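**Student:** following is a predicted model, sequence given first.
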Amino acid sequence: MLTQVTVPYSPGYDYGKGVDLATGSPMGHVVDGAFSGVDDAMGSISSFDIRRIHTTAELEKSLSINVEASGGCGCFSASGRFDFAQSSKIQSSSLFLLISAKVTLPFHGIDEPKLSGSAAAISSNPELFQSRYGNMFVNGVGRGGMFLAVLQMDTASSEEAQAVSMELSGSYGLFSADAKMKMESMQRHFP
């Protein structure tokens, strides 16, 4: 039975590369096969958002992370988003805006994976095989990216932060709409 594990991208991962699940370390090229996208899948999806953040917990929720998830499994427990949230130091006497842009491109995977010639040659020796190729392989890659920024405006009190937020609230939408149009334009030029 084959098990699928979804993990964040790490340098060295590529289609057909072996991976040691315990450490996340990329290993040798273990699987060959043509890769392609999913038939009839949607094209790229983009989103852009600006919102006020009141607490670190709210920032973590906006980034789709939580303290329990930061424990994770093996090396895949490290989360740049978790580190980002923890370093942001949200406080009530300042105005914090989370600016996020995300582009999701169609998933690409190996259609019919088969062992590479060098991997097949040592497949009868499990210890040697695992030391060279790990115990998993990269079958597919979810493509895209995310940009996150926290804009901090220092104020004298939480009341002043609320007043500034009320003054700016109408501007979030205009800025967001303008940025979204620019992202969509870039997306047309760079599919």
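**Tutor:** Cool, the structure landed. Residues are numbered from 1 along each chain as shown.
**Student:** CA only for contacts and neighbour counts going forward, please
**Tutor:** Fine.
**Student:** who are the packing partners of the top helix by length along the chain?
**Tutor:** Counting by DSSP state H, the longest helix found in the chain is helix 158-189. Contact here means 3 or more CA pairs under 8 Å, 6 or more residues apart in numbering; DSSP states H and E; on that basis helix 158-189 packs against strand 45-53, strand 94-104.
**Student:** and among the ones you listed, the most buried is which?
**Tutor:** Per-stretch averages of neighbours, counted by mean count of other CA atoms under 10 Å, single out strand 94-104 among these, with a mean of 19.
**Student:** tell me the angle of it relative to helix 158-189?
**Tutor:** Counting by axes from the mean of the first three to the mean of the last three CA atoms, to 10 degrees, strand 94-104 lies at 20 degrees to helix 158-189.
**Student:** pasting the second one now:
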Amino acid sequence: MQQVRRIEYNDERIGMGSNSESGQAIGTALESFTITEDPVAPGQQVSATVTIINSHDELMKRLGMSFEAQGRYGFFSASAKAEFAESSSYNSTSTFVVARCVVKNPFRRGDNFRVKQPAQDLLNSLRFDEFKTAYGDSFVRGLQTGGEFYAVIRITSLLTSKQTELAVTLEGEMNGAIAGGKFKGKFEEANMSASTRTEYTATSFREPEGDPKYFQSLKLAN
């Protein structure tokens, strides 16, 4: 298991204990720490991409919900973003294009943590199972705030080659590599023939800027 993991935010606070198996934040074993933003961070960062995806795993990765990022899917199964991913109705017969824009503020983290006396007493008496039950085996080291926007476009055509062509055109147009209006024209042209009838569906998800998005969990030494 990784020593430091990024997990989707669910009302956690810096310093709270976290259970690596369930992903739930529980009791707080730490106190007397300070919270600051990274002094060497370059400031607000914005990244945007438009990409054709070919698998459900790739969809989850583009939404920032991959197994590698979270540790296990169960950590975010009840989140609003998970519900959005579910609503995209991913399937292997359609072609999907994902547009994403992520804004990150400087990372906020805690420093100079001190263990509370009740928690220290459990450690001193080697009652590690009781400690894990009360406080977990990790703790929330910091919070990432910012904003996120995602759009998932599903294109389904009776002709697979037309479906792929439309997806490539849309990706290029949204990335600025193809002149605007190309996709609309090709889509309308496809629907003029019964043999290339095409369906286009788009869903979007937005989380307002400034809210916490992720917490960084630090694994305690065994």
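**Tutor:** Yes, it's here. Owing to the predicted nature of the structure, the values given are computational and were not obtained by experimental measurement.
**Student:** picking up where we left off before, and of the helices and strands packed on helix 158-189 of structure 1, who's closest to residue 38 of structure 1?
**Tutor:** Nearest to residue 38 of structure 1, of all these, is strand 94-104, at 13.9 Å by CA to CA.
**Student:** quick one: contacts of that closest one?
**Tutor:** 44-54, 59, 90, 142-158, 161-162, 164-165 (CA atoms under 8 Å, 6 or more residues apart in numbering).
**Student:** which of those residues are buried, as a PyMOL select command?
**Tutor:** Burial among these is assessed by 16 or more other CA atoms under 10 Å; the matching PyMOL selection reads:
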select buried, resi 46+48+49+50+51+52+53+54+59+90+142+150+152+155+161+162+165
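**Student:** what is the equivalent residue in structure 1 for residue 159 of structure 2?
**Tutor:** Using TM-score structural alignment, the partner of residue 159 of structure 2 in structure 1 is residue 157.
**Student:** quickly note the distance from that match to residue 51 of structure 1.
**Tutor:** For residue 157 of structure 1, the distance to residue 51 of structure 1 equals 20 Å [CA to CA, to the nearest Å].
**Student:** ditto for residue 60 of structure 1
**Tutor:** Counting by CA to CA, the gap from residue 60 of structure 1 to residue 51 of structure 1 is 13 Å.
**Student:** can I assume residue 150 of structure 2 is in contact with residue 63?
**Tutor:** Yes - at 7.3 Å, residue 150 of structure 2 and residue 63 qualify as touching, with contact defined as CA atoms under 8 Å.
**Student:** how about residue 188 of structure 1, what does it touch?
**Tutor:** Contacts of residue 188 of structure 1 (CA under 8 Å, 6+ apart): none.
**Student:** residue 116 of structure 1 contacts residue 32, correct?
**Tutor:** Yes - if you go by CA under 8 Å, residue 116 of structure 1 and residue 32 touch, sitting 5.4 Å apart.
**Student:** more neighbours, those two?
**Tutor:** residue 32 (18 against 14; other CA atoms under 10 Å).
**Student:** distance of the more buried one relative to residue 14 of structure 1?
**Tutor:** 11 Å.
**Student:** in what helix or strand does the residue sitting nearest the centre point of structure 2 lie?
**Tutor:** For structure 2, the residue whose C-alpha lies nearest the mean C-alpha position (CA atoms, centre = their mean) is residue 64; its distance is 2.7 Å. Counting by DSSP states H and E, no helix or strand carries residue 64 of structure 2.
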